[in-house]
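Colleague: Turn this into a structure:
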Amino acid sequence: MSKSPATDPFRFHGGRLAAAALHFADAPKPWIDLSTGISPWAYPVPELGLDAWRRLPEPEQIADLELAAARVFGLNNTAEIVAVPGSDMAIRMLGALFANQRGAMLTPIYSGHKAAWPNASEITIEEAAGHDLIILANPNNPDGRIVSPDHLGAFPGQVIVDEAFADTAPATSILPERGDAIVLRSFGKFYGLAGIRLGFVIADTAVAERLRAMLGDWPISGIAATVGLAAYQDQQWQEVQRHRLQEAAERLDRLFEKSEIEIVGGTSLFRLISHDNARELFEILGQSGILVRPFSDDASRLRFGLPGGEDEWRRLDYALSQWREMQ
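Modeller: The predicted structure is shown next:
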């Protein structure tokens, strides 16, 4: 019998710090959360006046945000882009919209997709032909698998592409030449502000209008609209972010190489590793106040996000050295 998120919280989603604090009661604090693919460097939030907290967002404000995001994604038709309260919410909404179609998803894949399409079959890239609805993440979570835009464009049927990690490598995106594919984009991971709950769906106008009707007049907060608009207009910050994420990912690689840990995938926001003693490594890290992401379907794998400050790097290096001594 498979375990539920309630009984085994670490293997279904990252970010379960409260559960980690209970499980590792004697771990040093503050906790270092490496269990998600969220950047440790957040976009500097602009100064927000009291009205931003007191007023509902104006339609024009949301339209300005969608236009700014569309420009970053290379889109011309803003009627095809819909701001949503996080891409995870969009995944569930699309699952409801396409509930009458039996989907097929390229696995492994983010657990939210499995929840949204519980009856979908699991397939490989080579098995994509012959399916009416194909769901995939690109770059993929957790292994960083990339399907080229040209290959994606050749898939038959309706394609739903989760591009939550595409901001780190824009060339991997199927946008702007998406054909009739539905594309999901995430704000919080690359910009390091997951708590804002902001994402986008890019789809043909008919699907976009159905999503707008489901979301209502205030799909996101005024805070999300204000911060998102500033971030999408700041191209210089975006380039700096891509550079430092790549440097940090390469630094993480060097730590794994020193510990003779195999890297089996990832993006510049996370690395997926494999080791026969991964379960013991998870426990050692947890006892050191460092949370990483294990997986319910493969106990030999762990996903590591990026440390931020030098203190976090030192703590991770020391915890890995302790683990090496036990091998």
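
Colleague: Every contact and neighbour count from this point should use C-alpha atoms.
Modeller: OK.

Colleague: which element follows the longest helix belonging to the chain toward the C-terminus?
Modeller: For the chain, the helix reaching the highest residue count under DSSP state H is reported as helix 235-258. If you walk from helix 235-258 toward the C-terminus, the next helix or strand you reach (DSSP states H and E) is strand 262-267.

Colleague: what's the distance between stretch 305-325 and the middle of its chain?
Modeller: For stretch 305-325, the distance from its own C-alpha centre to the chain's C-alpha centre is 23 Å (C-alpha atoms, centre = their mean, to the nearest Å).

Colleague: mind listing what's buried in the helix or strand in which residue 283 is found?
Modeller: Mapping residue 283 onto the secondary structure by DSSP H and E places it in helix 278-287. Of the residues in helix 278-287, those buried by neighbour count under the rule 16 or more other C-alpha atoms under 10 Å are 278, 281-287.

Colleague: got those as TSV, with distance to residue 188 columns?
Modeller: Rendered in TSV, the data for the buried residues of helix 278-287 read as follows (distance: C-alpha to C-alpha, whole Å):
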residue	distance to residue 188
278	28
281	28
282	25
283	28
284	29
285	25
286	25
287	28
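
Colleague: Going by distance to residue 12, which of those residues wins?
Modeller: Closest approach to residue 12 among the buried residues of helix 278-287 (C-alpha to C-alpha): residue 282, at 14.7 Å.

Colleague: doesn't residue 294 make contact with the closest one?
Modeller: Yes - shown here, residue 282 and residue 294 form a contact pair, counting by C-alpha atoms under 8 Å, at 7.4 Å.

Colleague: Show me the common contact partners of these two, please.
Modeller: Taking C-alpha atoms under 8 Å, 6 or more residues apart in numbering as the contact criterion, the residues that touch both residue 282 and residue 294 are residue 302.

Colleague: before we go on, could you also do this sequence so I can check it against the first one:
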Amino acid sequence: MLAHPLAPRHGGALRDASARYGVALEDWLDLSTGINPHPYPLADLPASDFHRLPDPAALADLLAVARKVYGVPAKAAIAAMPGSDLALRLLPLVAPAGDVAIVGPTYSGHAEAWRRAGRGVHAAASLHEATERAAIVAIVNPNNPDGRAVAPSELLRVAERLAQRDGLLVVDEAFGEVAPGLSVIPHLGALPIVVLRSFGKFYGLAGLRLGFVLGQDARVERLRERVGDWPVSGPALSLGRKALADSAWQSATRQRLAAARTRLESLVTGAGLAIEGGTDLFVLVRTPQAVAIHGSLARAGIWTRVFADQPDRIRFGLPPEPGFARLEAALGRVER
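Modeller: I've put the predicted structure just below:
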């Protein structure tokens, strides 16, 4: 099966999509990113968040709230990052020597980061295979784009094996907010595990560029040093602290997203498409017509996610409320 030459590196990039398909920027229904379409409400931020350097005390407050919300043990460290994507690209600088096995298929950022650092990278179809192939193993849990999930107990067993080989387990929990029971964070301690946590996807504020890295103190401290004294902006500190502390919003949002996923799955299967997997932020469909469906929807102003290395897959993010009817109508007219 041929790769799709126009598949974007990431979701979004609507200006390029507008130029390609002749759809005005404001007319797009963007389902390409797996970001909550109902963002955390923006607060009125003080002018000082923009005029002054981010306050170290505000950073400490944010980390204290994140530590409590994520259930970080006292023996583990946490650092703020300007997005988890940067954290994963810095990881090769603080990781043990050696090749890396990445459990896939998953998104390309992990492989790119390790290759650019001069590491050998091996694709693995399972966590067991990855552990056999390299002492450094990276896994996304739950996975993007198929939602594959691995229990924390299994991750801990793998970390114990890697510890005997001076290795490292990297667990990317970018979509962990919709599956908190899968998180390995409460079990962090002596084992060689680094966890990457995204903020923007669940809270719908991806442009804020906020994330966290968690794990053994020495390794996290070395990452913290790489991003300097002001790792995130003043607005990110204020909004991040408020959103992380808002347990009522989080609970209501998890229920809302789960219901929206059920609705999206019903809509997609009603259009004759087979669902391969997903999370409460996106649904993955596998079909030989993925590229054709993507193009047809794009011409109707609906932007989905296709993958250059997986051209038989198409991912749908959750639409905002008016978007369900628009997507259903467009799928009914789709050219395959």
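
Colleague: quick one, the longest helix of structure 1 and strand 262-267 angle?
Modeller: Taking axes from the mean of the first three to the mean of the last three C-alpha atoms, to 10 degrees, one finds that helix 235-258 of structure 1 is oriented at 170 degrees with respect to strand 262-267.

Colleague: how far is helix 235-258 of structure 1 from where the chain is centred?
Modeller: Its chain's average C-alpha position is 17 Å from that of helix 235-258 of structure 1, according to C-alpha atoms, centre = their mean.

Colleague: How about residues contacting it?
Modeller: Contacts made with helix 235-258 of structure 1 from outside it, assessed by C-alpha under 8 Å, 6+ apart, are listed as 39, 41, 43, 168-169, 190, 231, 262-263, 267-271, 306-307, 317.

Colleague: Tell me the residues of structure 2 aligned with the helix holding residue 283 of structure 1.
Modeller: Helix 278-287 of structure 1 corresponds to residues 290-299 of structure 2 when matched by TM-score structural alignment.

Colleague: once aligned to structure 1, how far is the matching stretch on average?
Modeller: Mean deviation of stretch 290-299 of structure 2 relative to structure 1 after superposition (mean C-alpha distance after the TM-score superposition for structure 1): 0.8 Å.

Colleague: So which bit of structure 1 is the longest strand seen in structure 2 matched to?
Modeller: Scanning structure 2 for the longest strand, with DSSP state E as the assignment, gives strand 310-317. Residues 298-305 of structure 1 are where strand 310-317 of structure 2 lands when matched by TM-score structural alignment.

Colleague: what do you get for stretch 29-46 of structure 2?
Modeller: When structure 1 is aligned by TM-score structural alignment, the counterpart of stretch 29-46 of structure 2 is residues 32-49.

Colleague: measure that stretch end to end?
Modeller: Between the opening and closing residues of stretch 32-49 of structure 1 lies a distance of 31 Å (C-alpha to C-alpha, to the nearest Å).

Colleague: Of the buried residues of helix 278-287 of structure 1, just say which sits nearest to residue 135 of structure 1.
Modeller: The closest of the buried residues of helix 278-287 of structure 1, once distances to residue 135 of structure 1 are taken by C-alpha to C-alpha, is residue 278, at 29.0 Å.

Colleague: can you give me the helices in the stretch 101-250 of structure 2?
Modeller: Under the criterion DSSP state H, counting those that start in this stretch, helices of the stretch 101-250 of structure 2 are mapped to 109-116, 127-133, 152-163, 200-203, 217-227, 234-244, 247-270.

Colleague: Just give me the mean distance for the fourth one relative to structure 1.
Modeller: Taken against structure 1, helix 200-203 of structure 2 registers an average deviation of 0.2 Å after superposition, with mean C-alpha distance after the TM-score superposition for structure 1.

Colleague: Repeat that for the fifth one.
Modeller: Overlaying structure 1 shows helix 217-227 of structure 2 at a mean distance of 1.0 Å from the equivalent residues (mean C-alpha distance after the TM-score superposition for structure 1).

Colleague: Read off where that helix ends up in structure 1.
Modeller: So in structure 1, the equivalent range for helix 217-227 of structure 2 is 205-215, judged by TM-score structural alignment.

Colleague: Going by neighbour count, which of the contacts of helix 235-258 of structure 1 are buried?
Modeller: Neighbour-count burial (16+ other C-alpha under 10 Å) applied to these gives 39, 41, 43, 168, 190, 231, 263, 267-271, 306-307, 317.
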